[in-house]
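1. sharing a model prediction with you, sequence too.
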Amino acid sequence: MRRSTFNRLSLCVATAVGALAIASFAVPSYAAEDAVIIPAPAMDAQPSGTTETAVIAGGCFWGVQGVFQHTKGVVNAVSGYAGGTKSTANYSAVSTGSTGHAEAVEIKYDPKQISYGKILQIYFSVAHDPTQLNRQGPDSGTQYRSEIFTTSAEQKKVAEAYIAQLNAAKAWKKPIVTKISALQGFFPAEEYHQDYLTLHPNQPYIVYNDLPKVENLKKIFAQNYIEKPTLVSSAKVTN
């Protein structure tokens, strides 16, 4: 498995044991993927309850979670794993790239404030680059793939139609490689991965890869942006 010179696995292990020292990391030469202004989906899902669920994967879950924690209408955004089995849903195993899991984020949202289509628009526009195959920025491997895990036939239909719409509009110079799969299970990640962007705003990986995504959300989706993030530790979800 290829790793960037900025080793995120080592960083996470250090964080887990309380030994992360920001000064020990050289400033990386990469930055966040560029945001792309794209049209809203022509088709959208109809709400069926007071709280809906979307599960998406787009590289490191720290940044994806951070973006949606700053999105109005999101009542909880949890970093975790999807695509594999419960027995391998842990960071050490997933980091090998052999479990079938992707680093994913489960988004619980209020459909009266934000729609499934708008979540996908933010996901494609500012949360990640959907044209990168099995990688995002400095992170390489199938666990960093772009994938939408649908929870219903309607979500599948909306996601497929939106990808076709964006490809037809040539929103990117390269085609979208985002996979669409039915969600078989979502498994929350370890506690030290939750709320990571908010808790470690000065960590170099966050500064160069993830904070720009939140800034792009603020600029491009101003009506959907909230300054105070909705954190896992304080979320209240009604199913």
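-> Ah, there it is. Numbering: from 1, shown residues only.

2. going forward, measure contacts between C-alpha atoms and count neighbours the same way
-> Fine.

3. now the strands: where do they sit in the protein?
-> Secondary structure of the chain by DSSP state E: the strands cover 52-58, 74-82, 102-109, 135-136, 139-140, 146-150, 179-182, 186-188.

4. and the longest helix along the chain, what does it pack against?
-> If you go by DSSP state H, the chain has its longest helix at helix 153-168. Counting by 3 or more Cα pairs under 8 Å, 6 or more residues apart in numbering; DSSP states H and E, the packing neighbours recorded for helix 153-168 are helix 116-122, strand 179-182.

5. let's bring in a second model and compare:
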Amino acid sequence: MIRMLLIAAAPLALLALPAGIARSEHVVPLPQPALDVPPTSASQTAVFAGGCFWGVEAVFRQLKGVRGVTSGYAGGTAADASYAKVSTERTGHAEAVRITYDPARISYGTLLRVFFAIAHDPTQVGGQGPDRGPSYRSAIFPQSPDQMRVARAYMAQIAPAFRKPLTTRIEQGRFFPAEAYHQRFFDRNPTHPYIVAWDKPRVAALRTGLPALIR
């Protein structure tokens, strides 16, 4: 993957963005969804794809009501759901996270708000930051008809808040967990150049910009 090639070839100072792409160092001021999924007593899951799963996983791990986050691949087949194969950009997968959450403490709509406000840039085309290719696309994989309805409604609600069109796609497909070394990568590798350059600013912005949501 491009992030690995960049890290292997260059020191931190050279991990620069392509022209016109900015790091996620602030929270886009987005409202709560006007429509949300009704709460239930059982744990629920959400699946979002927003570029490199290391940082997206780290963002959602900060939230109250989130019981677990797993990095993985969504939108392709089980046979091709590996880091090596997805990296070829020919499998149809997106790097994604599966979030298990308590709907009595945090709603699907609130997860959507964080996804669009800070977890990634939903207006980027062809990838996220330095990571280019369809596996880094912005996508939502609804786990129920209610989630699909709420996701579509929220995208329509927030589209005017962005200067560019949203590129997020609503897709269907299974989720496959990534290799063990990708799980909790942010927590286990705090000095990794990619984490320092791209993901720590995002998590810091979340904690500063949406403190009421932090566990």
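-> Sure thing, it's come through. All figures in this text were calculated on a predicted structure; none of them were measured in a lab.

6. how about the helices and strands packed on helix 153-168 of the first structure, which one is nearest P28 of the first structure?
-> helix 116-122 (25.8 Å; Cα to Cα).

7. what's that closest one aligned against in the second structure?
-> On the second structure, the counterpart of helix 116-122 of the first structure by TM-score structural alignment is residues 108-114.

8. what would the strands of the first structure look like in TSV with mean neighbour count?
-> Compiled in TSV, the strands of the first structure are given as follows (neighbours: other Cα atoms under 10 Å):
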stretch	mean neighbour count
strand 52-58	24
strand 74-82	27
strand 102-109	27
strand 135-136	21
strand 139-140	20
strand 146-150	25
strand 179-182	16
strand 186-188	21
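
9. would you format these as a markdown table with distance to A26 of the first structure included?
-> Listed next are the strands of the first structure as a markdown table, based on distance: least, Cα to Cα, whole Å:
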| stretch | distance to A26 of the first structure |
| --- | --- |
| strand 52-58 | 25 |
| strand 74-82 | 26 |
| strand 102-109 | 25 |
| strand 135-136 | 20 |
| strand 139-140 | 16 |
| strand 146-150 | 28 |
| strand 179-182 | 34 |
| strand 186-188 | 30 |
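
10. so for L199 of the first structure, which of those strands sits nearest?
-> Using Cα to Cα, the nearest of these to L199 of the first structure is strand 74-82, at 14.0 Å.

11. the second structure: matching residues for the closest one?
-> Using TM-score structural alignment, strand 74-82 of the first structure pairs with 66-74 in the second structure.

12. with adjacent residues omitted, what lies nearest to the spatially most central residue of the first structure?
-> Among the residues of the first structure, the one closest to the centroid is V64, at 2.8 Å (Cα atoms, centre = their mean). In space, and not counting its chain neighbours, V64 of the first structure is closest to A127: 5.5 Å by Cα to Cα, 6 or more residues apart in numbering.

13. can you count the residues close to that neighbour?
-> A count of neighbours around A127 of the first structure, defined by other Cα atoms under 10 Å, yields 31.

14. V207 of the first structure too?
-> Per other Cα under 10 Å, the neighbour tally for V207 of the first structure reads 17.

15. separation between the counterpart of it in the second structure and P145 of the second structure?
-> Under the alignment (TM-score structural alignment), V207 of the first structure pairs with V196 of the second structure. From V196 of the second structure across to P145 of the second structure, the span is 38 Å (Cα to Cα, to the nearest Å).

16. and for A58 of the second structure?
-> According to Cα to Cα, A58 of the second structure and P145 of the second structure sit 27 Å apart.

17. ok, these two, which is more surrounded?
-> Shown here are A58 of the second structure and P145; by other Cα under 10 Å, A58 has more neighbours (24 against 10).

18. enumerate every residue touching the more buried one.
-> R184, F186, D187, D199, V203 (Cα atoms under 8 Å, 6 or more residues apart in numbering).

19. what do we get in the first structure for the first one?
-> Pairing criterion TM-score structural alignment: the partner of R184 of the second structure within the first structure is identified as D195.

20. surely that match and V64 touch.
-> No - assessed by Cα atoms under 8 Å, D195 of the first structure is found out of contact with V64, at 10.7 Å.

21. can you get me a residue count around G49 of the first structure?
-> When neighbours are counted by other Cα under 10 Å, G49 of the first structure registers 12.

22. map A45 of the first structure onto the second structure.
-> With TM-score structural alignment as the criterion, A45 of the first structure matches V37.

23. what about the aligned partner of K219 of the first structure in the second structure, how many residues nearby?
-> Using TM-score structural alignment, the partner of K219 of the first structure in the second structure is T208. If you count neighbours by other Cα under 10 Å, T208 of the second structure ends up with 13.
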